[in-house]
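Undergrad: following is a predicted model, sequence given first.
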Amino acid sequence: MSFRIAVTGAAADAARRTVPTLVSDLVASGITALDPALWGPEAESEAAKRLGWTESVAVSRPLVPEILALRATLDEAGVTRIVLAGMGGSSLAPEVITRTAGVALTVLDSTDPGQVLAALGDHLEETALVVSSKSGSTVETDSQRRVFERAFREAGIDPVGRIVVVTDPGSPLDASARAAGYHVFNADPTVGGRFSVLTAFGLVPSGLAGVDIGELLDEAEAMALAVAVDSPENPGLILGAAIAATVPRRDKLALVSDGTHILGFPDWAEQLIAESTGKIGTGILPVVLDVDAPELTENLPDLQILRLVDDAGTTIFPTDGTDEIRVSGTLGAQFLVWEYATVVAGRLLGINPFDQPDVEAAKIATRTLLDARPEPAPAAFISAGIEVRGTAHVIGAASDLASAIDALLEELGPDGYVSVQAYVDRLQLPQLAGVRDLVAQLSKRPVTFGWGPRFLHSTGQLHKGGRPSGVFLQILATPQEDLSIPDRPFTFGELIQAQASGDASVLAEHGRPVLTLTLTDPTANIAALFGALK
């Protein structure tokens, strides 16, 4: 079988208790039959236009020869490097596909000017850009496209032969790209962004980069029957029940890559689960962890551990004394099973897994700040060269960096979590990811880590719409060099600042504690930050 699941402990209890009802309610076959009533009357109108992902393998097959033909054309033109401008599902899916296949793909899912400049400055003469946006109006992707168009023209390269667009039919980007003469792939409009891995959004950049996308579709197709049948052995039903039906509910899900050949899968699953389930005061918080993460030895009662392995075993409910979920399988099979499991979890949680009602609030706040472009609010104080800002309860009792961090963690309840959000150039400051483990050691609670602004298209929905138990640590960096955006009144530096400030304001409006640390000299400030956390 191309997918295996083993569940023990609380997860096994949840599956034993819940799966028979899911089977008798014909949930799996209902999903496959595109039944929008499975998530209740309030979700029905949205679900009616968002179930196309169940048919993605068949719908996407005709794309494969077109993608391969374009790849051959680009090869003949000397293109050896593919850059992907995309956010959320548009970038996370191709990233895991190409990493697992060992194929190079430059993923540009940041508005940090340094990271954009790095993408522009690497062998531009051998580069093609894939612009990937479902709505066709994503501000990050639009800005990235504009600077690449300018760079191509300044280098004497016709953008028409170097820019490929993936978008929904009829979107603003669809119209403008066709008018400009770009090669356009239309994706299935009945598939939401986070479910789009097996559509043009996942396949076009991956195929152009050199992945065998036909094999990926074959892997998914091999699982299609197993997830569609109303059977107690349906892995989608088992996984959905295991992550959403524990009693009491374990609403934090540790995603641990533990020997699997698949690279980066938890980052893709994080968006799928968080954005699908985190709303109306509930949700499952994915926590991406390494095998030696502090949380794994804390025995946290609200943390369900799930390990991605290369052999999960052959039984569904083993009794080996552990208390966890183990899954294994081919990449295509994993994608399809997790999509089914996520919408099953949505049914069990009583929410609509297809909308994202709280994402737009941060976008509106960002647009407002970009329109006005006010001066940044003055720092409450500066400690070790780091500007410190935050909500009143956090800053009120703080006098230096260490006390500000302590004040934030004091707002953390016994069932809470910490979200670390790094709005920085992750190519220049990869070591900043080490903050996650230090905060976990301090807080003794689950800690998520997200690179900004990409997490706004991922866990950002759950932060505002899920249970109000999170505290938020923003880390910003003063850019060493800024970059203008053609025909826009703001720069990339101003854009990423507005995105961080906008999200902080929305979190504060929702009553979430926020601490914002701005590194004025990132290289020099890192040591002070790590020192305060220790």
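TA: Looks like it arrived, so ask away.
Undergrad: alpha carbons only for contacts and neighbour counts from here, please
TA: Noted.
Undergrad: flag every buried residue along stretch 70-88.
TA: Neighbour counts over stretch 70-88 (16 or more other CA atoms under 10 Å) mark 70-71, 74, 79-88 as buried.
Undergrad: restricted to strands, list these.
TA: Among these, the members found in strands (DSSP state E) are 81, 82, 83, 84, 85.
Undergrad: could you pull out the helices for the stretch 401-534 of the chain?
TA: 401-410, 435-443, 460-465, 492-509, 522-533 (DSSP state H, counting those that start in this stretch).
Undergrad: all strands of the stretch 301-450 of the chain, in order?
TA: In the stretch 301-450 of the chain, the strands defined using DSSP state E, counting those that start in this stretch lie at 303-308, 325-329, 381-383, 386-390, 417-423, 447-451.
Undergrad: nearest to residue 371, out of those?
TA: Closest approach to residue 371 among those is made by strand 417-423 (20.4 Å; CA to CA).
Undergrad: in terms of secondary structure, what does that closest one contact?
TA: Judged by 3 or more CA pairs under 8 Å, 6 or more residues apart in numbering; DSSP states H and E, the packing partners of strand 417-423 are helix 435-443, strand 447-451, strand 470-477.
Undergrad: how about residues contacting the longest one?
TA: Around helix 435-443, the neighbours that count as contacts under CA atoms under 8 Å, 6 or more residues apart in numbering are 293-295, 409, 418, 420, 446-449, 530, 533-534.
Undergrad: next, the one to line up against it:
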Amino acid sequence: MTSVVTAGGISVTIRGAVVDEGETVLDRLVSDGVPGSLASRRAKLWGPDAAPLAARRLGWLDLPETSRSLRDRLAGLSVEARAAGLDRIVLAASGGAALAAEAMCRTAGAELIVLDTTDPHEVSGVLAGDLARTLVVVVGESVEADALHRVFGRAFAEAGLGGADLARRFVVVAEEGSGLARAAGEAGHPLVPAEPDVDGRFGALGARSLVAAALAGVDVDALLDEASGLAAALRQPYDNPALALGAALGSSALGVRDKLVIADHGSGLAGLAGWAEQLVAGAMGKDGRGLLPVVVESVDAPGFELAGDLRRVILGRRPDEPGAGREAGVSVAGPLGAQFLLWEYAVAVACRVIGVNPFDAPDVRESRESTAALLRSEEGAAPTVVRRPPELVEGAVEVHAPEDALGGARTLAEALETLVADVPDGGYLAVLAYLDRSGDAAAAGLRPLLARLGGTARRHPAPVTFGWGPRYLHAAGQYHKGGPPNGAFLQITGAVTDDVPVPGRPYSLGELQLAQAFGDLRVLRSLGRPAVRLHLRDRAEGLAQLAAALA
């Protein structure tokens, strides 16, 4: 059986058993009046406990229209930047804002450097570029954005900039009245107010994402037009693709299919899968419930064809297209602006179905507080992190694990096989790489290798996810701690050969990065999650070793 729901340029195709499961949930959503209630911004949709926060977080529903008020401000900033020769745009942000802006620019072919990292190698690579042409957009007050703001401020000053010349090298996006907004005013940085009733996770079409994209050359009006085309359908009980997708996601999370395998198959929307991953995992993964997104490289990648507790989603396939992946449970096609609104609405609906608050992130706070505790120091001294001797060393790779966690493994290959074999039944393995997304890009290739190993080391292969640290902390990190307790974790850190001090802070980027890694690892282990850390004494050599061990 196949169901196709089309409206506003979006097509959602649902096949097989998903149709029956989703239709039951869909009927209940319609009878409860959810489409009208959500379109009317009724905060009690997610229960009385969630209502106070939800009342302050539903502005994303209106962004296809309200964000048009940014047009003149963005046009003015773009003209000023071009006149000053500033055409190298760097975004210092975190979470959904960074991922949405990255998707917009990759899809449009616009150049934007996204820094949502504390890796000193990656940041040093950007600092080594042409600073004379560089404009930095700072979004929000995360520890990453704050550190990068300080690092670039020093770099510009060392390049001889000061006064008004230095001030205009930054554009700040922050809520009016916030500490960052006040600091921007004092420094003379241009400020674009961020919507107070929208957060980064659900705010793909808001100022937090659009400012950097517009400065990089993206036609944001076209994105808003695409979203507006879908917006009219969101009040409808039927012929509403976002409601149908939300019912499918919610019914999966209620049943045994609590993993969502996402593969792009010719959508042309580069980066959309990564943005959707942070939305689904962060909004739904809490209170022991949720839906874990597993982004794979293609429909031919290891892990896409796994059966059992997985629901598959194809991005880009229309219902009449033949070819690989046609049997996927859900296929979604449509332009990027409409996709942002589609997924935000669908995930909000799915959270209603499973009974969680989509707008809070209680377990992200735990890792943040653990990191802060590690960074806390006396009399301005640099923070220290206690490093225990590794359980195993092979070449450039150290293996750090709790006692007896490796099951007597004597080689790196045996340690990896033990970790994969010990993934709980019905669980997953998450690879968390605190490395350089550019210089250490080979780390992403470990996901398919581990997924293939899981197919031989286990009777029932486990899904394998991959995330860059600290990016994943604002995305799947919420699910890791708050979702079903069935994950195992492989964290990877690397030696720092060229650290970057953070002006005004008693730590460097390398120390901050290690504190973030250790802080999250400490929380995972305190929750009883199996977690192993690999430390690469030499990054390139260590990654090559890992690939060889898995091959």
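TA: Good, I have the coordinates. For clarity, every value in this text was computed on a predicted model and none was experimentally measured.
Undergrad: now what about the TM-score between them?
TA: Once superposed, chain against chain, the TM-score is 0.95 (TM-score structural alignment, normalised by the length of the first structure); 524 aligned residues with a CA RMSD of 1.5 Å.
Undergrad: what subset of the contacts of helix 435-443 of the first structure is buried?
TA: 293, 294, 295, 409, 418, 420, 446, 447, 448, 449, 533.
Undergrad: now which residue in the second structure aligns to the last one?
TA: Yep, that's residue 533 of the first structure we're talking about. In the second structure, residue 533 of the first structure lines up with residue 550, judged by TM-score structural alignment.
Undergrad: correct me, but its match touches residue 412?
TA: No - counting by CA atoms under 8 Å, residue 550 of the second structure does not reach residue 412; the two are 9.2 Å apart.
Undergrad: out of the ones in strands among the buried residues of stretch 70-88 of the first structure, which is nearest to residue 199 of the first structure?
TA: Here the nearest of those to residue 199 of the first structure, counting by CA to CA, is residue 84; it sits at 15.4 Å.
Undergrad: next, the contact list for that closest one, please.
TA: Neighbours of residue 84 of the first structure in contact, by CA under 8 Å, 6+ apart: 91, 105, 106, 107, 108, 109, 129, 130, 131, 132, 205.
Undergrad: next step: the residues you listed restricted to strands.
TA: Within the contacts of residue 84 of the first structure, residues falling in strands by DSSP E are 106, 107, 108, 129, 130, 131, 132.
Undergrad: stretch 51-63 of the first structure maps to which residues in the second structure?
TA: So stretch 51-63 of the first structure sits over residues 58-70 in the second structure, by TM-score structural alignment.
Undergrad: for the match of residue 533 of the first structure, which non-adjacent residue is spatially closest?
TA: Using CA to CA, 6 or more residues apart in numbering and skipping the chain neighbours, the partner closest in space to residue 550 of the second structure is residue 449 (6.0 Å).
Undergrad: residue in the first structure paired with the one you found?
TA: So, by TM-score structural alignment, residue 449 of the second structure is matched to residue 438.
Undergrad: burial of that match, as a residue count?
TA: Residue 438 of the first structure has 18 neighbouring residues, counting by other CA atoms under 10 Å.
Undergrad: quick one: residue 283 of the first structure and residue 253 of the first structure, what's the gap?
TA: As judged by CA to CA, to the nearest Å, residue 283 of the first structure and residue 253 of the first structure stand 10 Å apart.
Undergrad: on that earlier part again, and the helices of the stretch 401-534 of the first structure: which comes nearest residue 277 of the first structure?
TA: Nearest to residue 277 of the first structure among the helices of the stretch 401-534 of the first structure is helix 460-465 (7.4 Å), distances taken as CA to CA.
Undergrad: contacts for that closest one, please.
TA: 274-275, 277-283, 285, 356-359, 470, 506-507, 510.
Undergrad: now, of these, which are buried?
TA: The neighbour count (16+ other CA under 10 Å) marks 274-275, 277-280, 282-283, 285, 356, 358-359, 470, 506-507 as buried among those.
Undergrad: so of the residues you listed, which ones are in helices?
TA: Judged by DSSP state H, the subset of those located in helices is 274, 275, 277, 359, 506, 507.
Undergrad: ok, so of those, who is nearest residue 36 of the first structure?
TA: Residue 36 of the first structure lies nearest to residue 277 out of those, by CA to CA, at 16.7 Å.
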